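Enquirer: based on what follows, work out the 3D shape:
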Amino acid sequence: MFTEQLYTGSKEENERLLLKQLEGLIEDEPSQLANLANASALLQQFLSDINWVGFYLLDGEELVLGPFQGKPACTRIKVGRGVCGTAVSRGEAVLVEDVHQFPGHIACDSASNSELVIPLKRDGAVIGVLDIDSPLFSRFDETDLATLTAFVNILEKYL
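Expert: Now for the predicted structure:
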């Protein structure tokens, strides 16, 4: 899950370091934009085998592109469409091993083959999503989901 060259501890140590660094970056910063930008940069630094990581923020019935790391992306996604829109409509994370098999997948980057989307919530209501794409099939697993859900839970405290 983590870029081996940068983080040589055990997987558990690396996960703790990721969460601690996130908290340190955002705990004293009131700007949601700055916090999401730093969070996406931190994940880009920590995660291996990904080609896009960032946020979409809910605006009415659409998700609008927020801070991210990677190639230019789709600007707007309707709730219920694609992996991101599905995560919003369900109110839960969606882990896709092969995006080409996901009905209605939106291909912003044709190099993406797997995806993990985790909703961001405020007071129980979805306000956006963390979206991570990989060029590898089956890149994400339940351990990734648990760690990145903890990451999102920290973010939610400061949004």
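
Enquirer: only C-alpha atoms from now on, for both contacts and neighbour counts.
Expert: Will do.

Enquirer: which residues of this structure fall in helices?
Expert: Along the chain, counting by DSSP state H, helices occupy 11-26, 32-46, 82-90, 142-158.

Enquirer: identify, out of the ones you listed, the most deeply packed stretch.
Expert: helix 82-90 (a mean of 23; mean count of other C-alpha atoms under 10 Å).

Enquirer: before we move on, the earlier item: now the helices of the chain as CSV including distance to Asp109?
Expert: What follows is the helices of the chain, written out as CSV (distance: least, C-alpha to C-alpha, whole Å):
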stretch, distance to Asp109
helix 11-26, 26
helix 32-46, 16
helix 82-90, 13
helix 142-158, 21
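
Enquirer: now the other sequence, so there's something to compare against:
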Amino acid sequence: MPAETFLPPAADLPKADIYDDLKSQLDGLMAGETDLVANAANMAAVIYHGLSELNWAGFYFMKDGGLVLGPFQGKPACIRIPVGKGVCGTAVEQGVSQVVPDVHAFPGHIACDAASRSELVVPIRVGGRVIGVLDLDSPVPGRFDEQDRAGCEALVAVLVDHIG
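Expert: Here you go, the predicted structure:
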């Protein structure tokens, strides 16, 4: 699917339908492409423009034992995050998605954008190893729930299916 044919899902759809739509569009955008950075860049744009109430959507990838900023949409972000620090580092350390309704209540939260109030981080696993994370921030407290977690895990699975 050519990038210019991306259409954000209607905001009034049920969340499950929004994620199904995004998953289908990502699969089409990534068809025939295996480059991680290219696919992550398009995925960040699709998520940022396809989900409501986000102020940041992007990736951090493992490099030299820590997370390094990858493709994203939103304001400039923290460049390096140690494993075990903040929501992203915790997701890597624990190997599970993190749904944080109030980032100010999260011990050790790293504030890259003071406007962020809630966060969702999904580890990206290839061959049993975490290679990075998908990170979403929102200025709305409690923006993310278990449906968002499941939906974003499904989107990450599309990315993993399309990298070489």
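
Enquirer: which one of the helices of structure 1 lies closest to Glu61 of structure 1?
Expert: Glu61 of structure 1 sits nearest to helix 82-90 of all the helices of structure 1, at 9.4 Å, using C-alpha to C-alpha.

Enquirer: residue range for the closest one in structure 2?
Expert: The aligned range for helix 82-90 of structure 1 in structure 2 is 86-94, by TM-score structural alignment.

Enquirer: Gln32 of structure 1 pairs with which position in structure 2?
Expert: Under the alignment by TM-score structural alignment, Gln32 of structure 1 pairs with Leu36 in structure 2.

Enquirer: not counting its neighbours along the chain, what's nearest its match?
Expert: Ile163 (5.5 Å; C-alpha to C-alpha, 6 or more residues apart in numbering).

Enquirer: quick check: the one you found touching Ala38?
Expert: No: assessed by C-alpha atoms under 8 Å, Ile163 of structure 2 is found out of contact with Ala38, at 9.6 Å.

Enquirer: against Leu57 of structure 1, how distant is the aligned partner of Arg117 of structure 2 in structure 1?
Expert: Here Arg117 of structure 2 is matched to Asn113 in structure 1, going by TM-score structural alignment. Look at Asn113 of structure 1 and Leu57 of structure 1: by C-alpha to C-alpha, to the nearest Å, they are 23 Å apart.

Enquirer: and if you look at Leu33 of structure 1?
Expert: 11 Å.

Enquirer: residues in contact with the residue most central in space within structure 1?
Expert: When C-alpha atoms, centre = their mean is applied to structure 1, the residue found nearest the centroid is Leu130 (2.9 Å). Counting by C-alpha atoms under 8 Å, 6 or more residues apart in numbering, Leu130 of structure 1 makes contact with Val53, Gly54, Phe55, Tyr56, Val117, Ile118, Pro119, Leu120, Val152.

Enquirer: same check, this time on Asp113 of structure 2
Expert: By C-alpha under 8 Å, 6+ apart, the contact list for Asp113 of structure 2 reads Lys75, Ala77.

Enquirer: residues contacting the nearest residue to Leu148 of structure 1 once chain neighbours are set aside?
Expert: What sits nearest to Leu148 of structure 1 in space, not counting adjacent residues and going by C-alpha to C-alpha, 6+ apart, is Ile118, at 7.9 Å. With contacts taken as C-alpha under 8 Å, 6+ apart, Ile118 of structure 1 has the following neighbours: Ala87, Glu92, Ala93, Val94, Val129, Leu130, Asp131, Leu148, Thr149, Val152.
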